[in-house]
Each structure stands twice: as C-alpha cells, then as structure tokens.
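**Student:** let's see this in three dimensions:
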Amino acid sequence: MTIEARLEELGITLPEAAAPVASYQPFVVSGQTAYISGQLPFVEGRLVTGKLGADVSLEQGQAAARASGLMIMAQLKAAGLLERVEQIVKLGGFVASTPDFTDQPKVVNGTSDLMFEVFGDAGRHARSAVGVPVLPLDAAVEVDAIVALRPA
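**Tutor:** Sure thing, here's the model as predicted:
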C-alpha cells in the first residue's frame, strides 16, 4: 500500500507545505537521508500559538504536535519523497512551555503516534522532546525530522 493510499484510508488530508519563515530550506536531502526543518502547527489554516502550562492544554498541544507531523509529511510530499520513506529515524520536538510544565514528551506523542499510524513500523523513531521558553511566531510546538529514504 502506498503512503498516499494509507493517508486516504485514515481520512487524513495533508496541508500545503508551508513556505520558510526565514532564511533556510524546508528540507535538504543528503544521500539517502532527508532532513526536514522544524515545522510549525497549523490547524484549519491557523497557527497554534501560546504556551503549554499556561494558555494551551495538553490535548491542544498534542493536536498541535500532530499538525506539525502532518506538515513534515507535507514537506516530504512537496519534495517528491513521501513514497520513498524507508524509516522515520528521529524527531526533534520543541514545546513552548512554562517552567513548571513537564509533559513535553506527552505533547510530542502527537507527532510520534501519527508517524506510527501512517508509516507502521517504519514510523518508529528516536526522539527528543524539550521545553523552550518561546518558539518562532509564538508557536506552541515545533517538530523537525530526519528520514531515511529508499533509493530513487
């Protein structure tokens, strides 16, 4: 089954890949590895902003992380790489949060669970989930990815 067919089966529609908000590339391919720049969470076309532990709930944070994961896949699709995914190798999750918020791993599960849901065992990955005081554009979450690719 293709990834596109799997997405359709799950009822998932990928958003349009977001343009960079600064001076960087949304993805870079080196050999058989794709590096996806940090992706911000857009839900229904709107950026999810705020801080976990203050004005963003755990559930909203998980939904934001899932939206960042959808944007990672949108970047892979825009690059013509979605069907070449061999393994999601590593995710880096950044969660804008208050100093006393400690559930960053639960927030980033929103992305991790999505990757397993879509890619199966190839979606299992290494990961970091860290709290930060602020993210670009006041985003609540940002997630980047390292992806192993099948040969073209």
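**Student:** please count neighbours and contacts with C-alpha atoms only from this point.
**Tutor:** Noted.
**Student:** which residues in the chain form helices?
**Tutor:** 3-10, 58-78, 104-119 (DSSP state H).
**Student:** any chance you could list what contacts the longest strand seen in the chain?
**Tutor:** Longest strand in the chain, counting residues (DSSP state E): strand 85-96. Strand 85-96 has contacts (C-alpha atoms under 8 Å, 6 or more residues apart in numbering) with 50-52, 104, 107-108, 112, 115, 122-135, 139-150.
**Student:** to compare against the first, here's another:
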Amino acid sequence: MSIEARLNELGIVLPEAAAPVASYMPVVVQGGFAHVSGQLPFINGELATGRLGEDVDLEGGMAAARACGLMILAQLKAAGLLEQVERVVKLGAFVSSTTDFTDQPKVANGASDLMFEVFGEKGRHARAAVGVPVLPLGAAVEVDAVIAVSE
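**Tutor:** Just a heads-up that it's a prediction; the model follows:
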C-alpha cells in the first residue's frame, strides 16, 4: 500500500509544507538519508506556542509534537520522497518546558506514535527528547528527523 493510500485510510490530511523561516533547506538528501530540518507545530493553521509545565498541558504538547510529525511528512511529500521512505531512523524532539517539567518523552510520543501509525514497523525509530527553555517563534515543540530513503 502506498503511503498516500495509508494516509487516506487513516483520515490524515497533510498540511502544506512550511517555508523555511531562516537560511536553511527543509530537506537535504545525502547518502540515502533525508535529513528533515526541525519542524514547528501548526494546528488548524496556527502555530502552537507556549511552554510545557507553564501554559501548555501534556495533551497539548503531544498534539503539538504530532503536528510537527505531520509537517515532517509534508516536507517529505513536497520533496518527492514520501513514497521512497524505507525507514524512519531517528526523531529529535525539542520541548519548550519549565525546569520542573520532566515528561518530554511523553510529549515526543505524539510524533513517534504518528510515524508508527503511518509506516508500521518502518516507523519505529531511535529518538531524543530534550527540554529547552525557548524555541523559535515561541513554539511549544520542534521535531527534526533522519529518514532512510530509496534513491
């Protein structure tokens, strides 16, 4: 089954791939790997902002991470790579959070679970989930990815 068909089956509509907000490429392919730049969470067209442990709850953080995952898929699609995914290798999740918030791994599950939902076993990956004091544009979460692709 194609990834597009799988997305349709799941009722997932990808957002438009976001344009870079600075001087970088959204996706760079090298040596059979697509390196997807950090993606911010857009939910219903609006950037999900705030800090976990302050004004964003765990569910909101997970939804923001899922939105980042959707944007990763949108970037792959825009680069013509969505159907070439061989494996999701690694996700890096950055969670804007207070010093006493320690559930960054649970927040990151929003993106991780999406990858498994879409790609099955090929979506299981290594991961880092890191708490940070602030992210670009005040985003609650940012996720980047390394994806093995067929050339």
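**Student:** tell me who's in contact with the nearest residue to residue 61 of the second structure once chain neighbours are set aside.
**Tutor:** Spatial nearest neighbour of residue 61 of the second structure, excluding adjacent residues (C-alpha to C-alpha, 6 or more residues apart in numbering): residue 107 at 5.3 Å. Residue 107 of the second structure makes contacts with 58-59, 61-62, 65, 95, as judged by C-alpha under 8 Å, 6+ apart.
**Student:** between these, which is nearest residue 14 of the second structure?
**Tutor:** Using C-alpha to C-alpha, residue 65 comes nearest to residue 14 of the second structure of the contacts of residue 107 of the second structure, at 14.3 Å.
**Student:** need the contact list for the closest one.
**Tutor:** By C-alpha under 8 Å, 6+ apart, the residues touching residue 65 of the second structure are 41, 93, 107-111, 141-143.
**Student:** quick one: which of those is the most crowded by neighbours?
**Tutor:** Using other C-alpha atoms under 10 Å as the neighbour test, the contacts of residue 65 of the second structure are led by residue 141, with 36 neighbours.
**Student:** what's the distance between residue 140 of the first structure and residue 134 of the first structure?
**Tutor:** Distance of residue 140 of the first structure to residue 134 of the first structure, given as C-alpha to C-alpha, to the nearest Å: 8 Å.
**Student:** hmm, what's the outermost residue in the second structure?
**Tutor:** residue 100 (23.9 Å; C-alpha atoms, centre = their mean).
**Student:** any idea how far residue 134 of the second structure is from that residue?
**Tutor:** 15 Å.
**Student:** how close does the most centrally placed residue in the second structure get to residue 76 of the second structure?
**Tutor:** Closest residue to the average C-alpha location of the second structure: residue 69 at 2.7 Å, with C-alpha atoms, centre = their mean. Distance of residue 69 of the second structure to residue 76 of the second structure, given as C-alpha to C-alpha: 11 Å.
**Student:** buried deepest among the helices of the first structure, which one?
**Tutor:** Highest mean neighbour count of those: helix 58-78, a mean of 24 (counted as mean count of other C-alpha atoms under 10 Å).
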